[in-house]
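Asker: Below are the sequence and a predicted model for it; my questions follow.
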Amino acid sequence: MAPRTALLDWLLDSDPALRWQVERDLAGAPPEVWQATRARVATEGFGARLLALQDPDGQWAGGAYFPAPVEGIDPSAEEGQPWVATTWSLTALREWGVDAAALDGTAELLERHCRWEYDDLPYWDGEVDCCINGQTLANGAWLGVDVSRLAAWFVEHRQPDGGWNCAWVEGSMRSSFHSTLSSLRGLLAYEVATGGTDALRAARHAGEEYLLERRLLYTASTGELVGPWATRFAYPFRWAYSALRALDHVRAAALHDGVPPDPRLADAVDLVRVARQADGTWLQGVVQPGRVWFDVDVPTGEPSRWLTFYGSRVLAWWDEARVDESG
């Protein structure tokens, strides 16, 4: 295992949903250690709490992407998007490392009972939003659902410039950083779970090239920062794009493909490095507002274990590759 430091001890003093990832990717723990911690996610802490909130019909909060109406809660008076419905809950459980066996029967229940708020479409068929479909593709593959038709949807709905845009349904012909990253995360998760296809790999690589050509940060037309949101880091990530979240994907994709970090990531890596505090932590940004089941990270301005984990992992991957190249 890697040498223990105060920062590493602080990261390890966390919920099993985070701890097992720290053990595996930062502490260098042997598989039997981090796998044992990962197995606890379904029975302790965040994972167990969220599993306990599942409805008998397989859903969370009675809805696919948005919760069903609740007496005493006026949706129009709520700030932001509610994050408690089925898709968001499944995504959290998957990303926290819950074993699909802990949700035995959920896929079939959702097939029978869950419909999209958009056009009442069947849940596992997806709908028209790239970001929503990216989560659904990943979640379906995780739970063993045949979501191959939904995977093919991404090939059919790529923009001419190589990425994706949720506004395609309104006629957009240009990709969005947000939509492209969400689509790429879904495609990679599907590929890891199922092996994917040549067509899906080509689509993923083209989407990644769309972001790499822009160095994860800039517009192709003017070379200016695509938006201030690209430089803001907050956990949970939700659907929002940031340089840190994009680097997290590109790292995972490069490791999956067996390729070194692309040099065009340098500006984004520098941005993440500059955001690191003197004590090695990253501070929580402004989290997207909205109803949650429970908080999983600290308030804005406080040191975030989740962001510190993601930032540390990205920099370790980048820096280790630079050392390997130099000698």
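Answerer: Yep, it's here. Residues are numbered from 1 along each chain as shown.
Asker: contacts and neighbour counts: CA atoms only from here.
Answerer: Fine.
Asker: Quick check: residue 25 vs residue 316, distance?
Answerer: According to CA to CA, to the nearest Å, residue 25 and residue 316 sit 9 Å apart.
Asker: shared neighbours of the two, anything?
Answerer: The overlap between the contact sets of residue 25 and residue 316 (CA atoms under 8 Å, 6 or more residues apart in numbering) is empty.
Asker: neighbours around residue 176, how many?
Answerer: When counting by other CA atoms under 10 Å, one arrives at 20 neighbours for residue 176.
Asker: Burial check on residue 301, number of neighbours?
Answerer: With other CA under 10 Å as criterion, residue 301 counts 12.
Asker: Surely it is within a helix?
Answerer: No: using DSSP: H, G, I helix; E, B strand; the rest coil, the assignment for residue 301 is coil, not a helix.
Asker: State the distance from it to residue 49.
Answerer: Taking CA to CA, one finds residue 301 at 26 Å from residue 49.
Asker: One more to weigh against that first structure:
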Amino acid sequence: MAAVGEHVARGFDEPDEVDRDVVSWLLAGDAAVQFQVYRDLLDEERPDLRARAATEGVAARILDARTHGGWGRGFYEPKWTCGHYSLLELRDLAIPQRHPACVDAVQAALSEHIGEDGGFNPADSVRHSDVCMNGMFLAFASYFGADPAALRSIVDFVLRQRMADGGFNCMTNRSGARVSSVHSTTSVIDGLAEYLRCGYLYRADEIRVAVASAVDVLLQRNLYQRRSDGEPIRAEFTRFHDPARWHFDVLRGLDVLRSAGVAYDPRLDAALAIVRHRRRPDGRWVGAAQYPGMTHVVYPRAGTPHRVITLRAMRVLRHFTE
């Protein structure tokens, strides 16, 4: 087993012992965090921890909240305890990909909620599918091994929503938006990249092109800045949230690009500087206030050390500075 701190010291200016202390603190947390620490920071696979992640801690509480009818009042109600966001969080927690409850929930959603436009659409009262929602759905549906044939219409729908600038906006097919959204673009990159990573082949070459152009849209904005004056699009984008769900922030954007295999680009420097700046002297990161809504679990209070955010910050800095 790799020594704690042996690898994670790379990419940081702080002394190695700080990194070792932080990794030890991370490894005292949830099994889902432990698994990702070994995988992403210590270069070691721990399938035993991945199995445990579904039976204890945050993921177990989310899974236990499922009833025979699924989570929440419906697949997209309420936020954040519905099936959609429960499955998205379970995927982000990296539980086993063939977990029966998740596989069944995805299969049921695909059989019940495909809209007339081919997109995933759990709202009977809304005519047009939402591309941001479809990006998120594609991420967890691919992760949990959805039937390839069942995902084809969703892939078709998402690719049709690609905008002239190369990005995505959930209002394009609703109100004619002409400028891509960082929220939607990030969610779609995440979903399409997960689809490819899981080995799906339908329209794979076109998807790679779409991902590359969407990534470039974010890079043109240095991830979070207005192109007109270089100021943050929103101040909230520079604060870190977990779970981020559909919302964009700098850390989520960087982590999605890392997961998609994007290499370092100088246009990431401003975003990476924010991550470094937000690191506390003890080597940890804190989270911002939770987005309003019902949750399955109680998350760390805003302004206190946050293991998931610290893990993500460390693996982002490691990836983009090696």
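Answerer: Perfect, thanks for sending it. Computed from a predicted structure; not experimentally measured.
Asker: Go ahead and confirm residue 271 of structure 1 touches residue 231.
Answerer: Yes: assessed by CA atoms under 8 Å, residue 271 of structure 1 is found in contact with residue 231 at 7.4 Å.
Asker: Common neighbours of these two, please.
Answerer: Joint contacts of residue 271 of structure 1 and residue 231 (CA under 8 Å, 6+ apart) are residue 243.
Asker: need the helices for the stretch 151-300 of structure 1, in chain order.
Answerer: 177-194, 198-213, 243-257, 266-275 (DSSP state H, counting those that start in this stretch).
Asker: And the ones you listed: which comes nearest residue 116 of structure 1?
Answerer: Nearest to residue 116 of structure 1 among these is helix 177-194; the distance by CA to CA comes to 18.0 Å.
Asker: how about the closest one: buried residues?
Answerer: For helix 177-194 of structure 1, a neighbour-count test (16 or more other CA atoms under 10 Å) marks 177-191 as buried.
Asker: Repeat that for stretch 24-43 of structure 1.
Answerer: Applying 16+ other CA under 10 Å to stretch 24-43 of structure 1 flags 24-27, 29, 34-35, 37-43 as buried.
Asker: Stretch 217-230 of structure 2 too?
Answerer: Buried residues in stretch 217-230 of structure 2 (16+ other CA under 10 Å): 217-219, 221-225.
Asker: circling back: reformat the helices of the stretch 151-300 of structure 1 as CSV; add distance to residue 324 of structure 1.
Answerer: Listed next are the helices of the stretch 151-300 of structure 1 as CSV, based on distance: least, CA to CA, whole Å:
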stretch, distance to residue 324 of structure 1
helix 177-194, 26
helix 198-213, 22
helix 243-257, 15
helix 266-275, 16
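Asker: Tell me which of those lies nearest to residue 20 of structure 1.
Answerer: Going by CA to CA, the one of the helices of the stretch 151-300 of structure 1 nearest residue 20 of structure 1 is helix 243-257, 16.7 Å.
Asker: Packing partners of that closest one?
Answerer: Secondary-structure packing of helix 243-257 of structure 1 (3 or more CA pairs under 8 Å, 6 or more residues apart in numbering; DSSP states H and E): helix 177-194, helix 266-275, helix 305-326.
Asker: just checking, what packs against the shortest one?
Answerer: Pointing back at helix 266-275 of structure 1 there. helix 243-257, helix 305-326.
Asker: Closest one to residue 254 of structure 1 out of the buried residues of stretch 24-43 of structure 1, please.
Answerer: Among those, and counting by CA to CA, the member closest to residue 254 of structure 1 is residue 25, at 15.0 Å.
Asker: so what's the alignment partner in structure 2 of that closest one up against?
Answerer: Alignment of residue 25 of structure 1 against structure 2 is given by TM-score structural alignment, with residue 40 as its counterpart. Residues near residue 40 of structure 2 by CA under 8 Å, 6+ apart: residue 315.
Asker: In contact with the equivalent of residue 267 of structure 2 over in structure 1, which residues are there?
Answerer: When structure 1 is aligned by TM-score structural alignment, residue 267 of structure 2 is paired with residue 264. Neighbour list for residue 264 of structure 1: 212-213, 215 [criterion: CA under 8 Å, 6+ apart].
Asker: Swap in 7 Å and give it another go.
Answerer: Listed by CA atoms under 7 Å, 6 or more residues apart in numbering, the contact set of residue 264 of structure 1 reads 212, 215.
Asker: separation between it and residue 167 of structure 1?
Answerer: Counting by CA to CA, the gap from residue 264 of structure 1 to residue 167 of structure 1 is 27 Å.
Asker: wait, residue 306 of structure 2 sits on residue 286?
Answerer: Yes: with contact defined as CA atoms under 7 Å, residue 306 of structure 2 and residue 286 form a contacting pair (5.1 Å).
Asker: circling back: would you list the buried residues of stretch 217-230 of structure 2 in a markdown table and tack on distance to residue 156 of structure 2?
Answerer: Converted to a markdown table, those look like this (distance: CA to CA, whole Å):
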| residue | distance to residue 156 of structure 2 |
| --- | --- |
| 217 | 21 |
| 218 | 22 |
| 219 | 25 |
| 221 | 27 |
| 222 | 29 |
| 223 | 26 |
| 224 | 28 |
| 225 | 30 |
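Asker: now stretch 151-160 of structure 2: which residue numbers in structure 1?
Answerer: Going by TM-score structural alignment, stretch 151-160 of structure 2 sits over residues 147-156 in structure 1.
Asker: nope, stretch 283-291 of structure 2 is what I meant
Answerer: The aligned range for stretch 283-291 of structure 2 in structure 1 is 280-288, by TM-score structural alignment.
Asker: Whatever residue of structure 2 lines up with residue 204 of structure 1: how many residues sit nearby?
Answerer: Superposed on structure 2 with TM-score structural alignment, residue 204 of structure 1 falls opposite residue 211. Neighbourhood size, residue 211 of structure 2 [other CA under 10 Å]: 24.
Asker: could you list every residue that touches residue 211 of structure 2?
Answerer: Contacts of residue 211 of structure 2 (CA under 7 Å, 6+ apart): 189, 192.
Asker: If we use 10 Å, what do you get?
Answerer: Applying CA atoms under 10 Å, 6 or more residues apart in numbering to residue 211 of structure 2 gives the contacts 166-167, 185-186, 188-193, 217, 257, 260, 262.
Asker: how much space is there between the match of residue 267 of structure 2 and residue 247 of structure 1?
Answerer: 11 Å.
Asker: and if you look at residue 193 of structure 1?
Answerer: 21 Å.
Asker: for residue 315 of structure 1, same thing?
Answerer: 10 Å.
Asker: which neighbours do these two share?
Answerer: Residues touching both residue 315 of structure 1 and residue 247 (CA under 10 Å, 6+ apart) are 269, 272.
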